[in-house]
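In: Predicted structure and sequence below. I'll ask about it afterward.
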Amino acid sequence: MVNKVVGILVCLVIVVLDIVAGFLGIKAEVAQNQEKHLRLWLFECKEPSQEAFRFGVGAILLLIVAHVLANLLGACTACSQEGNHKASEWRKQLLFVSLIITWIIALGGIGLLVMGTKANDKSNASCGLSHHHLLSIGGILCFFHIPFSTLYYVIATA
């Protein structure tokens, strides 16, 4: 009974962290688009947005915390269970696939959020290739992180 309650709470924390990270990434994109910018084809000159930078850093940190929480607690529980060695083959495969997909989504989301956030660093006012929509795509990947990280945690602790 206690394990079920803890499992539900961990899943809820992961979901909330990913949702907030996703909204912060999208909010960072909105803040970035409010700044002045001059665009010519693929090149863009723009002023960095301090608000977008803060939202981006928040999104990165929350996505990392959600990812570490799901992987660390899921892996610790999966390794400590005695019956895990006797788990069915499809469960092991589903666990592995969900782990790989979770890592791919997390690395992609973190990478896009870092690039978008770095473009809004105060010392980075420059012209160059357009970094349009990196923050919002990174925020959307946070939402895709929810089902796979939750699935991984649930399968690892089942």
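Out: It's in. The model shown is predicted, which means the values in this text are computed figures rather than measured ones.
In: C-alpha from now on. contacts and neighbour counts both.
Out: Noted.
In: what's around residue 23, how many residues?
Out: 18 (other Cα atoms under 10 Å).
In: By neighbour count, which bits of the helix or strand harbouring it are buried? Give me those.
Out: Assigned by DSSP states H and E, residue 23 belongs to helix 2-33. Within helix 2-33, the residues scored as buried using 16 or more other Cα atoms under 10 Å are 7, 10-11, 13-15, 17-33.
In: ok, second structure coming up, stack it against the first:
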Amino acid sequence: MAKIGVLIVCLVLVAMDVVAGILSMEAQFAKNKVITLKRLRTFECKESRRKAFKLGLASAVLLALAHVTSNLLSGCICTSSMEELERSSTNRKIWFACLISSWYVFFIITCL
């Protein structure tokens, strides 16, 4: 039963990534439409710019949510049993060190 739950969570995270990618492509198309409308000097430009911004923002939020969720879930799996982490393979220890260092880098970049 636990493996089915993990599979469902993975599929939801992948679906979130796919939807974020589709939203980002739509935002890019809307942005290109703004550039075209600016050249034609029409008044519809402001509405297209807002649409592009909203789509881009939704894409970024969805992508960030998917990645934060996946990193937190993978970190919880590793830190749930420190004895198991100490007995784990070298590859898993390196993976865990990379996960922790990626969070350090994230916090350093956001604080600057």
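Out: Looks like it arrived, so ask away. Because the structure is predicted, anything quoted here is derived from the model rather than measured.
In: could you say what helices and strands the helix holding residue 23 of the first structure packs with?
Out: For helix 2-33 of the first structure, the elements it packs on are helix 50-80, helix 134-157, judged by 3 or more Cα pairs under 8 Å, 6 or more residues apart in numbering; DSSP states H and E.
In: Redo those as CSV? Include mean neighbour count and distance to residue 2 of the first structure.
Out: Listed next are those as CSV, based on neighbours: other Cα atoms under 10 Å; distance: least, Cα to Cα, whole Å:
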stretch, mean neighbour count, distance to residue 2 of the first structure
helix 50-80, 21, 14
helix 134-157, 24, 13
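In: and of those, who's closest to residue 88 of the first structure?
Out: Residue 88 of the first structure lies closest, by Cα to Cα, to one member of those: helix 134-157, at 11.5 Å.
In: Now the element after the helix holding residue 23 of the first structure, going C-ward?
Out: strand 37-40.
In: Check which helices and strands that following strand is in contact with.
Out: Secondary elements touching strand 37-40 of the first structure (3+ Cα pairs under 8 Å, 6+ apart): strand 43-46.
In: In space, not sequence, find me the middle residue of the second structure.
Out: By Cα atoms, centre = their mean, the second structure has its centre lying nearest to residue 63, at 2.7 Å.
In: List the residues that contact the aligned partner of that one in the first structure.
Out: Taking TM-score structural alignment for the superposition, residue 63 of the second structure sits opposite residue 63 in the first structure. Going by Cα atoms under 8 Å, 6 or more residues apart in numbering, residue 63 of the first structure touches 17, 18, 21, 106, 110, 142.
In: how near is residue 63 of the first structure to residue 43 of the first structure?
Out: 30 Å (Cα to Cα, to the nearest Å).
In: My read is that residue 136 of the first structure contacts residue 21, right?
Out: No - Residue 136 of the first structure is not in contact with residue 21 according to Cα atoms under 8 Å; the separation is 10.6 Å.
In: Which one of the helices and strands packed on helix 2-33 of the first structure lies nearest to residue 102 of the first structure?
Out: Using Cα to Cα and comparing these, the one that lies nearest residue 102 of the first structure is helix 134-157, at 5.6 Å.
In: and that closest one with helix 50-80, angle?
Out: Interaxial angle of helix 134-157 of the first structure relative to helix 50-80 (axes from the mean of the first three to the mean of the last three Cα atoms, to 10 degrees): 20 degrees.
In: now the angle from helix 134-157 of the first structure to helix 2-33?
Out: Interaxial angle of helix 134-157 of the first structure relative to helix 2-33 (the same axes, to 10 degrees): 170 degrees.
In: packing partners for helix 134-157 of the first structure?
Out: Using 3+ Cα pairs under 8 Å, 6+ apart: helix 134-157 of the first structure touches helix 2-33, helix 50-80, helix 89-118.
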